[in-house]
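**Student:** Provided below are the primary sequence and the corresponding predicted coordinates.
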Amino acid sequence: MTHRRRRPVLVLTNPCDVTADVVLRILAHRRATVVRLDPGTDLHTGASLTASFRTGDQRGTLRTRSRTLDLTEVGAVWVRRASPYEGPVDLDGQERRFAASQTVWGAGGILASLPGAHYVNHPWANRAAEHKPAQLSAAQRFGFAVPDTLITNDPQEARDFVARRPTGAVYKPVWNTPYSVDGEPRAVWVREVGSQEITDAVRACPHMFQARVPKAFDVRVTAVGDRLFGVRIDSPDLDWRRRQDLMTCTPIAVPEPVARSVVRYLGHFRLVFGAFDFAVTSDGGWSFLECNPNGQWAWQPPGTTDGIAHALADELLRGPDA
């Protein structure tokens, strides 16, 4: 593949991101200039970020322990899994919260505003696409089959909805909020729910209930631009993420109507990358469940993982957006 320009690639992620490492090895093989930054921590441990704005001119510099980067030269930004902006560890209370907030709006704003850089994905596009109601609205608009879904904080509405689902219903959180019990982190998995289980505690916040799809298997479709990588997932669990050691994954072709809807969905949210989850019934129907705009993908079969990694490397070396 011929690349028009070999401008530097800026990768925003934490130092333990082994998924990013897969792509960085490919970029190194292609002799690309890559700068890796974890802004939530590095800017408090020696890195510095500067931006200046004048009429008709914008400039910026990133200095890390090993590199100095002219931000006007950045060709692409890969927004991966950066650490949260929590402020310097040597500050306490209000001062640390103030520093963390200023970093979000200052450094985060600079890194999201590099002129012409090609973002995979832009952080603001990621944020817009993470809202489950927005996902479902876009999915039904662009031709996906969507299970009957209710998001409510009204207990009676929830009970009535669940009771009317002939194939049963499931509960899933609208956001993967960190949760712990006795100090131990716990995941909130998708699970079946009966109307008798729904209490007035639902009033505390919106809850998401969905008709249970009588699926034969799950599918993950990883999209990088218009390149789609489908994997069939067979698992004994309703939520295959719960025990990934028990699931099996095999490549699967993506039906053309689904592929068209994926591309339209990505365009709507201005995404380059998306990890789509589907439930597939025995008669071949694909039901949209969600799209993670920054989902993990290196757990898939080696051939699929390699294809995704090379597709991402191609995107990052594509050059600045027009």
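**Tutor:** Okay, I see it.
**Student:** contacts, neighbours, all on C-alpha from now
**Tutor:** OK.
**Student:** what's the burial count for Ile26?
**Tutor:** Per other CA atoms under 10 Å, the neighbour tally for Ile26 reads 17.
**Student:** kindly apply the preceding question to Ser66 instead.
**Tutor:** Counted with other CA under 10 Å, residues neighbouring Ser66 total 7.
**Student:** and for Arg65?
**Tutor:** 10.
**Student:** contacts only, for the most far-flung residue of the chain relative to its centre.
**Tutor:** The centre of the chain is farthest from one residue, Thr55, which by CA atoms, centre = their mean lies 35.4 Å away. Applying CA atoms under 8 Å, 6 or more residues apart in numbering to Thr55 gives no contacts.
**Student:** what about Pro302, how many neighbours?
**Tutor:** When neighbours are counted by other CA under 10 Å, Pro302 registers 10.
**Student:** now it: how far from Gly108?
**Tutor:** Between Pro302 and Gly108 the distance is 34 Å, computed by CA to CA, to the nearest Å.
**Student:** now what about stretch 188-206, what contacts it?
**Tutor:** Residues contacting stretch 188-206 (CA under 8 Å, 6+ apart): 151-155, 158-160, 162-163, 168-174, 176, 179, 212, 238-239, 242.
**Student:** weed out the non-buried ones from those residues.
**Tutor:** 151-155, 158-159, 162, 168-172, 212, 238, 242 (16 or more other CA atoms under 10 Å).
**Student:** tell me where the stretch 1-150 of the chain has strands.
**Tutor:** Along the stretch 1-150 of the chain, the segments classed as strands by DSSP state E, counting those that start in this stretch run 9-12, 34-37, 48-54, 57-63, 68-70, 76-79, 118-120, 149-152.
**Student:** ok, second structure coming up, stack it against the first:
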Amino acid sequence: MILIISRVGHTVNKVMDWLNYYKQPYIRFSDADNLYELLDIEISDHSFSVRIKKGNVDIDLYSINAVWVWHGDIRFKGLSLSDVSRISKKEEVTQNLQSQIRTVYGFIENYLISKRIIGHTFLQDVNKLTLLSYARQVGLHIPQTYVSTKTSHVQQLTENNELITKSIQQSPFIHDSNGNVILKGYTTEVFHEQTKKIAQERLFPSLLQEKLDKKYELRIFYLDGKCYPMAIFSQRDEQTAIDFRKYNHVKPNRMMSCSIPDYLEKQIIKLMKMTGLNTGSLDFVKTKDNKYVFLEVNPVGQFGFVSESCNYQLEKLIAEKLVSYC
């Protein structure tokens, strides 16, 4: 049996459609439901089981052969940190009970990681700065990068350089009380005149990178040693030139399949092995002087638009990989 741990979405549905086509049984933990209940865990010399329940059906995770983790985590009904907060008002007791819940979830996650797994991490992202360091080690070009904590340093950098700034880690999405996104963190150009207006000297650690002269961007989906590249001509639109996620829905960026050099694919494979990831979405820029410059890897990055624009049928490939694990 296959276990899918994901959020609800069109891409996941397509993978499940292919599993249905191949008549492969599966279950899914979704962020949109609260349907699963942890029954019990048994560990002994002669037996091992992690039993869960959905509706009237009992499932032993021991029967799981393959796992796909994509934008999701494990949640059981009545077993959350907030549930514990309602049980006890004494802080020390609450912290102790929450620690025990984390241990239960940590055990289950580690157990599932021991299976044949795609996206074998329950972390939603990896350290961007570490990735840049790894990329440098495998021979990839990376943008000149700074993390600054002083305004004077930022002013010095911007005086003679074209720079951009973005989140050091995950880009923030701020929501209002109704759950609507009211603020998004995008990559933005930094101008020297702006930095001269900053009053305080001490800054929160801020990431700055050289502004690349783009020929086009690359989104490369990686799956178990193979790369599926797509070119994005974001620089042709002022709205998307700095950050293509500022989508122009009226006149979308042109996206098309492309090829990458063999040496670049080998470097990517080395990088992914260093990170321990067997899948992910990699962002590159091809500059006007024909350098491939690595930006980042998102272990759970969107790939549906890559699959559709390039006719790669990535959802089918993921389903087939999972089936081969069973």
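**Tutor:** All right, it came through fine. Worth saying up front: this structure is predicted, and the values here are computed from it rather than measured.
**Student:** got a TM-score for the two of them?
**Tutor:** Laid over one another, the chains give 0.83 as their TM-score (TM-score structural alignment, normalised by the length of the first structure), with 306 aligned residues with a CA RMSD of 3.1 Å.
**Student:** what do we get in the second structure for Arg31 of the first structure?
**Tutor:** In the second structure, the residue paired with Arg31 of the first structure is Lys23, using TM-score structural alignment.
**Student:** please apply the same query to Arg63 of the first structure.
**Tutor:** For Arg63 of the first structure, the aligned position in the second structure is Lys53, judged by TM-score structural alignment.
**Student:** now do the contacts for that match.
**Tutor:** Counting by CA under 8 Å, 6+ apart, Lys53 of the second structure has contacts Tyr36, Glu37, Leu38, Leu39, Ile59.
**Student:** ok, the residues you listed vs Glu296 of the second structure, which is closest?
**Tutor:** Comparing the contacts of Lys53 of the second structure against Glu296 of the second structure with CA to CA picks out Tyr36 as the nearest, at 34.5 Å.
**Student:** show me what contacts that closest one?
**Tutor:** Phe29, Ile52, Lys53, Lys54, Gly55, Arg75, Phe76, Lys77.
**Student:** and Ser63 of the second structure, what's its match in the first structure?
**Tutor:** Per TM-score structural alignment, Ser63 of the second structure is aligned with Glu73.
**Student:** these two touch, right, its match and Pro8?
**Tutor:** Yes. Here Glu73 of the first structure reaches Pro8: they are 6.7 Å apart, a contact under CA atoms under 8 Å.
**Student:** now the end-to-end length of stretch 243-260 of the first structure.
**Tutor:** Span of stretch 243-260 of the first structure from end to end, CA to CA: 31 Å.
**Student:** sorry, that was for stretch 185-200 of the first structure
**Tutor:** One end of stretch 185-200 of the first structure to the other measures 25 Å (CA to CA).
**Student:** and for stretch 130-149 of the second structure?
**Tutor:** In stretch 130-149 of the second structure, first residue to last residue: 19 Å (CA to CA).
**Student:** just stretch 151-171 of the second structure next, same as before
**Tutor:** 22 Å.
**Student:** list of residues touching that stretch?
**Tutor:** With CA under 8 Å, 6+ apart as the test, stretch 151-171 of the second structure has contacts from 125, 127-129, 148, 184-192, 195-196, 198, 200-203, 206-211.
**Student:** any of these buried? List them.
**Tutor:** Among the contacts of stretch 151-171 of the second structure, those scoring as buried are 125, 128-129, 148, 186-187, 189-192, 195, 206-211 (criterion: 16+ other CA under 10 Å).
**Student:** tell me the angle the helix ranked longest in the first structure makes with strand 57-63.
**Tutor:** In the first structure, with assignment by DSSP state H, the single longest helix is helix 93-111. Counting by axes from the mean of the first three to the mean of the last three CA atoms, to 10 degrees, helix 93-111 of the first structure points 120 degrees away from the direction of strand 57-63.
**Student:** contacts for helix 93-111 of the first structure?
**Tutor:** Residues outside helix 93-111 of the first structure that contact it (CA under 8 Å, 6+ apart): Pro39, Gly40, Leu49, Ala51, Tyr85, Glu86, Gly87, Pro88, Val89.
**Student:** redo that, cut-off 10 Å
**Tutor:** Helix 93-111 of the first structure has contacts (CA atoms under 10 Å, 6 or more residues apart in numbering) with 10, 12, 39-40, 43-44, 48-52, 60, 62, 71, 77, 79, 84-92, 113, 122-124.
**Student:** next, the buried residues of that helix.
**Tutor:** Neighbour counts using 16+ other CA under 10 Å place Arg96, Arg97, Ala99, Ala100, Ser101, Thr103, Val104, Ala107, Gly108, Ile110, Leu111 of helix 93-111 of the first structure among the buried residues.
**Student:** can you lay out those as CSV showing distance to Trp297 of the first structure?
**Tutor:** As requested, the buried residues of helix 93-111 of the first structure are arranged in CSV below (distance: CA to CA, whole Å):
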residue, distance to Trp297 of the first structure
Arg96, 34
Arg97, 33
Ala99, 33
Ala100, 30
Ser101, 30
Thr103, 29
Val104, 27
Ala107, 28
Gly108, 25
Ile110, 28
Leu111, 24
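**Student:** if we can go back for a sec, can you select the buried ones among the contacts of helix 93-111 of the first structure for me in ChimeraX?
**Tutor:** Selecting only the buried entries of the contacts of helix 93-111 of the first structure in ChimeraX, with 16+ other CA under 10 Å as the criterion:
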select :10,12,39,40,43,44,48,49,60,62,71,77,79,85,86,87,88,122,123
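**Student:** tell me how far the residue nearest to Gln58 of the first structure when sequence neighbours are not counted lies from Pro173 of the first structure.
**Tutor:** Closest residue to Gln58 of the first structure apart from its sequence neighbours, by CA to CA, 6 or more residues apart in numbering: Ser52 at 5.8 Å. Counting by CA to CA, the separation of Ser52 of the first structure from Pro173 of the first structure is 41 Å.
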